[in-house]
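Visitor: Okay, here's the prediction I keep looking at, along with the sequence it came from:
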Amino acid sequence: MKKHHLPLLLMLLPATFSQYGCASKSNESVQLSESSQENGWVELFNGKDLTGWTQINGKASYKVEDGAIVGTTVMNSPNSFLATDKEYSDYILEFEVMLDNDINSGVQFRSISDPAVMEGRVHGYQFEIDPSDRKWTGGIYDEARRGWLYPLSLNPDAQSAFKKGAWNKARIEAIGNRITTWMNDVPVASVVDDMTPKGIIALQVHSIGNAEDAGKEIRWRHIRIKTTDLKQREGHSAFVVNLVPNNLTEEEKAQGWRLLWDGKTTKGWRGAYKDAFPAGGWKIDAGELQVLESGGGESVNGGDIVTEQEFDAFDLQVQFKLTAGANSGIKYFVTEKENVKNASAIGLEYQLLDDARHPDAKMGRDGNRTLASLYDLKTSEKNQRFLKPIGEWNQARLIVKPDNTVEHWLNGIKVLEYKRGSEEFKELVSKSKYKNWENFGEAAKGHILLQDHGNSVAFRSIKIKELKAI
């Protein structure tokens, strides 16, 4: 039947025929199919069989049942994937998913399975499907590669979007280097990354460790893709994880972010207690602001550097890369009023440290000199799963709210919180090396400092958003 005859035929159908059963689902499918074709959508799953899909990795079973692809968990198998036979680059992908409440799954996109790499193991971006109490559905995980890129700790408002025991509609927009996800029309994750511009799409059945989880099912249906006339859906204003070095997107600018370091010059920075940037000890190379190795010791080479501007309430992001055994820090509320006699300037400190190799990790109290801790005052609560190895880039985030609540974050996870000037804070100071500094850490505003502790450390993608009281 020709397409242009279909609307007339539907108008002639008796009301009771579409209202009470028989052909209503069939007609709905035809109308959806026509709408998809007219808007440039292509169905990746025909609703009948697995044509266009091939299973790679793992032993989980995949079948078609009631118009859906059904994946079933099995014991003694690694993660299994049902992958498209084609690769795709820029696109919008939509699908519906429903799964048992106590298992985990995901959908790979722009992913790779190459026999020459990890023996063909699927790796790349994954849209997380997580019905657990963690509620990270729609987050972005980098399977078998970098781990979590966008945990939903970064967007807690989206954690309630997924509905257990029901069909859920997912949307992935991968356009250029910007990736955004939606769950049931709620904006979830926003990542800017250029590592993998194209690849397969694959449906994951996760490995299981308990026999009682065998036989659990994940169902996908209405899987469709659009590869032309692509436009980002409006209304996605979530926090952006931008992995392109020293870059700001229009979305970040609209949210109030600006670069605190331009990635090329010393503009906006100077030496602590100095009028100019240090003549030595620091180097700008390939978009990195590097502390040069000087054999250890505070400020013995170039010395600390500080922002020319002072800040009170702010949200700060800094990517940092440590070398083996390195020690450094990000200090804030630095006033330069204290006489430090050529030592590091005084201020609150987000500790940067190789915990496994540097002796400072075992000093202080209860680990309060370890990575991401409030140095010598409060210990960060880190999960090793979210740490990048020494020599790779980690992301520090430091939030100082107008009410003086301070948060330390590491790779998208909050690891510490306190309130400046509170009784708890004063008690911590009284037990620290700063106990003799009057009103330590309570200045109304101050500089942000990057520490030269004599070890080779690199910084990049330094961004700030100033916060105002609501």
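Guide: Nice, thanks for sending it over.

Visitor: Please count neighbours and contacts with C-alpha atoms only from this point.
Guide: Noted.

Visitor: In the stretch 351-470 of the chain, mark out all the strands, start to finish.
Guide: Secondary structure of the stretch 351-470 of the chain, counting by DSSP state E, counting those that start in this stretch: strands at 394-400, 405-410, 413-419, 447-450, 457-466.

Visitor: Would you reformat these as JSON lines and include distance to T180 and mean neighbour count?
Guide: What follows is the strands of the stretch 351-470 of the chain, written out as JSON lines (distance: least, C-alpha to C-alpha, whole Å; neighbours: other C-alpha atoms under 10 Å):
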{"stretch": "strand 394-400", "distance to T180": "20", "mean neighbour count": "22"}
{"stretch": "strand 405-410", "distance to T180": "22", "mean neighbour count": "20"}
{"stretch": "strand 413-419", "distance to T180": "19", "mean neighbour count": "18"}
{"stretch": "strand 447-450", "distance to T180": "31", "mean neighbour count": "24"}
{"stretch": "strand 457-466", "distance to T180": "20", "mean neighbour count": "22"}
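
Visitor: Save those strands as a markdown table, and put in distance to L203 too.
Guide: Shown next, in a markdown table, are the strands of the stretch 351-470 of the chain (distance: least, C-alpha to C-alpha, whole Å):
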| stretch | distance to L203 |
| --- | --- |
| strand 394-400 | 29 |
| strand 405-410 | 30 |
| strand 413-419 | 27 |
| strand 447-450 | 44 |
| strand 457-466 | 34 |
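
Visitor: To T181, which of those lies closest?
Guide: strand 413-419 (19.2 Å; C-alpha to C-alpha).

Visitor: I'd like to know which of the strands of the stretch 351-470 of the chain lies nearest to A202.
Guide: strand 413-419 (27.4 Å).

Visitor: for comparison:
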Amino acid sequence: MKKCNLLLFALLLSTFTLFSQAKWETLFNGKDLNGWKVLNGTAEYEIKDDAIVGNSKLKTPNTFLVYDKMYSDFILELEFKVDDGLNSGIQFRSNSFKDFKDGRVHGYQCEIDPSPRAWSAGIYDEGRRGWLYPMEKNPKSKTAFKANQWNKVRIEAIGNSLRTWLNGMPCANVLDNMTATGFIALQVHQIEKDEQVGKTVQWRKIRICTQNLDKVKTPYKKEIYQANCIDNTVSDEEKSAGWQLLWDGKTTNGWRGAKLTTFPTGGWKMENGILKVLNSNGGESTNGGDIVSVQKYKNFELSVDFKITDGANSGIKYFVDTELNKGEGSSIGCEFQILDDQKHPDAKLGVKGNRTLGSLYDLIAAPENKIFRKSDFNTARIVVQGNKVQHFLNDKLVVEYERNTQIWQALVNYSKYSVWPNFGNAETGNILLQDHGNEVWFKNIKIKEL
């Protein structure tokens, strides 16, 4: 009797173990494209040496080879190899709807990028928001890609967490809640040059796990930066680092007009989590006027996502003294310039480009080779530690300077700010968003006091 019980226990244990183990599903059998279909473009896919080969083609938009099944939480692994001069990607949690851009494939993409930019395994939001995790957020991972060799990528999409690895190196770490379910797809990117015709990107050993993910997911470590892409929120990781919302995404709490005791009654609009300064034909602080934080700040890191319209001009100011300039025009402070460099005339004024996007307005020019996406949101970041100040645009340092020095004073004396006593040297000041009469959008306004 005891022997039978032991056998029954062993059988139950083995059954439990079998069903509790992670199971991997192969998406490509190495022989044919059963279960896959082409969407959007007309680039061609074929099979060679147990791999799917995508062939670049002129005069066709991005072409996607889509696996005909939807996935929510999963771990995806595969290998890819790409020719120099191409760009490609692996779509996940992606979709194609007739009522969204006439069926254009859109959703998360794990980047394949053999260029010197080296953003492979970054996360891009194809057809929607653009870059969620460019590899400037984790520059160490730029060394993971192996040119002209097979590269192994791992994507873990579990709940709101999206993480990638390339050849075993952690690359992207995104927190996002826009899309919970979608398909897997392989991309042949649109090409524009004759010399790119015939270049290929290849994929093989494609497999996915959707069950018992706790057994195979990578334990979470705070080893790389996490990008919180859930608008106007502060993640647990951000909270632990000291970040807080400067604008809550809904109300005027914490803000007032620069020349008012309350928030302006016009000129600004809060809509769907976006704070908009409205168009008023380019006048400087002539409509709703600038708005400032109620609180003043000394040492801080400020992050603001912004998007411009054609020809727009605006700015983010700091060390603002609202008691200065009670008359016409904007309140006085150091300014991270926001500008359409191609279409606004101010870009060609000032001295050697010191009024262009990302510059310390009228004082220090940002470089011309900036990372900027006019059709998408961009991130301005300002870091102040004592007299040392840095401007970052989309995670790239574009301006660095030190206040309260002879060099600083010489810069000020040669600028439009020379008429303001002790300009830029204040110990504390307000944060300001500028009304320059053009429509500009802001969101994800966060600050961390240092």
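Guide: On my side now, so go ahead. Everything numeric in this text was worked out from a predicted model, so none of it was measured.

Visitor: Ok, which of the strands of the stretch 351-470 of structure 1 comes nearest E217 of structure 1?
Guide: Nearest of the strands of the stretch 351-470 of structure 1 (C-alpha to C-alpha): strand 413-419, 30.2 Å.

Visitor: quick one, which of the strands of the stretch 351-470 of structure 1 is nearest to V74 of structure 1?
Guide: Nearest to V74 of structure 1 among those is strand 413-419; the distance by C-alpha to C-alpha comes to 31.8 Å.

Visitor: just to revisit the earlier point, looking at the strands of the stretch 351-470 of structure 1, which is closest to K341 of structure 1?
Guide: strand 447-450 (17.1 Å).

Visitor: what stretch of structure 2 does the closest one fall on?
Guide: Aligned using TM-score structural alignment, strand 447-450 of structure 1 spans residues 430-433 in structure 2.

Visitor: after superposition, how close is that stretch to structure 1?
Guide: Superposing on structure 1 places stretch 430-433 of structure 2 at an average distance of 1.5 Å from its equivalents, by mean C-alpha distance after the TM-score superposition for structure 1.

Visitor: Show me what that stretch is in contact with.
Guide: For stretch 430-433 of structure 2, the surrounding residues in contact (C-alpha atoms under 8 Å, 6 or more residues apart in numbering) are 258, 290-297, 314-322.

Visitor: Try it again at 6 Å.
Guide: D290, I291, V292, S293, K296, I316, K317, Y318, F319, V320 (C-alpha atoms under 6 Å, 6 or more residues apart in numbering).

Visitor: what's the matching residue for the third one over in structure 1?
Guide: The alignment partner of V292 of structure 2 in structure 1, by TM-score structural alignment, is V306.

Visitor: three-state assignment of its match?
Guide: strand (DSSP: H, G, I helix; E, B strand; the rest coil).

Visitor: ok, now which ones touch it?
Guide: W269, R270, A272, I448, L449 are the contacts of V306 of structure 1 under C-alpha under 6 Å, 6+ apart.

Visitor: Dump the residues you listed to JSON lines, plus distance to L387 of structure 1.
Guide: As requested, these are exported to JSON lines (distance: C-alpha to C-alpha, whole Å):
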{"residue": "W269", "distance to L387 of structure 1": "29"}
{"residue": "R270", "distance to L387 of structure 1": "30"}
{"residue": "A272", "distance to L387 of structure 1": "30"}
{"residue": "I448", "distance to L387 of structure 1": "24"}
{"residue": "L449", "distance to L387 of structure 1": "23"}
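
Visitor: and which of the residues you listed is nearest W167 of structure 1?
Guide: So of those, ranked by how close each gets to W167 of structure 1 (C-alpha to C-alpha), first place is I448, at 47.7 Å.

Visitor: Which residue ranges of the stretch 1-150 of structure 1 form strands?
Guide: With DSSP E, counting those that start in this stretch as the criterion, the stretch 1-150 of structure 1 has strands spanning 41-43, 53-56, 61-65, 68-72, 80-84, 91-99, 105-112, 123-129, 140-143, 147-150.

Visitor: Next, format those as JSON lines and append mean neighbour count and distance to L467 of structure 1.
Guide: Compiled in JSON lines, the strands of the stretch 1-150 of structure 1 are given as follows (neighbours: other C-alpha atoms under 10 Å; distance: least, C-alpha to C-alpha, whole Å):
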{"stretch": "strand 41-43", "mean neighbour count": "17", "distance to L467 of structure 1": "42"}
{"stretch": "strand 53-56", "mean neighbour count": "17", "distance to L467 of structure 1": "48"}
{"stretch": "strand 61-65", "mean neighbour count": "16", "distance to L467 of structure 1": "50"}
{"stretch": "strand 68-72", "mean neighbour count": "23", "distance to L467 of structure 1": "46"}
{"stretch": "strand 80-84", "mean neighbour count": "25", "distance to L467 of structure 1": "44"}
{"stretch": "strand 91-99", "mean neighbour count": "22", "distance to L467 of structure 1": "34"}
{"stretch": "strand 105-112", "mean neighbour count": "25", "distance to L467 of structure 1": "35"}
{"stretch": "strand 123-129", "mean neighbour count": "25", "distance to L467 of structure 1": "31"}
{"stretch": "strand 140-143", "mean neighbour count": "22", "distance to L467 of structure 1": "27"}
{"stretch": "strand 147-150", "mean neighbour count": "22", "distance to L467 of structure 1": "23"}
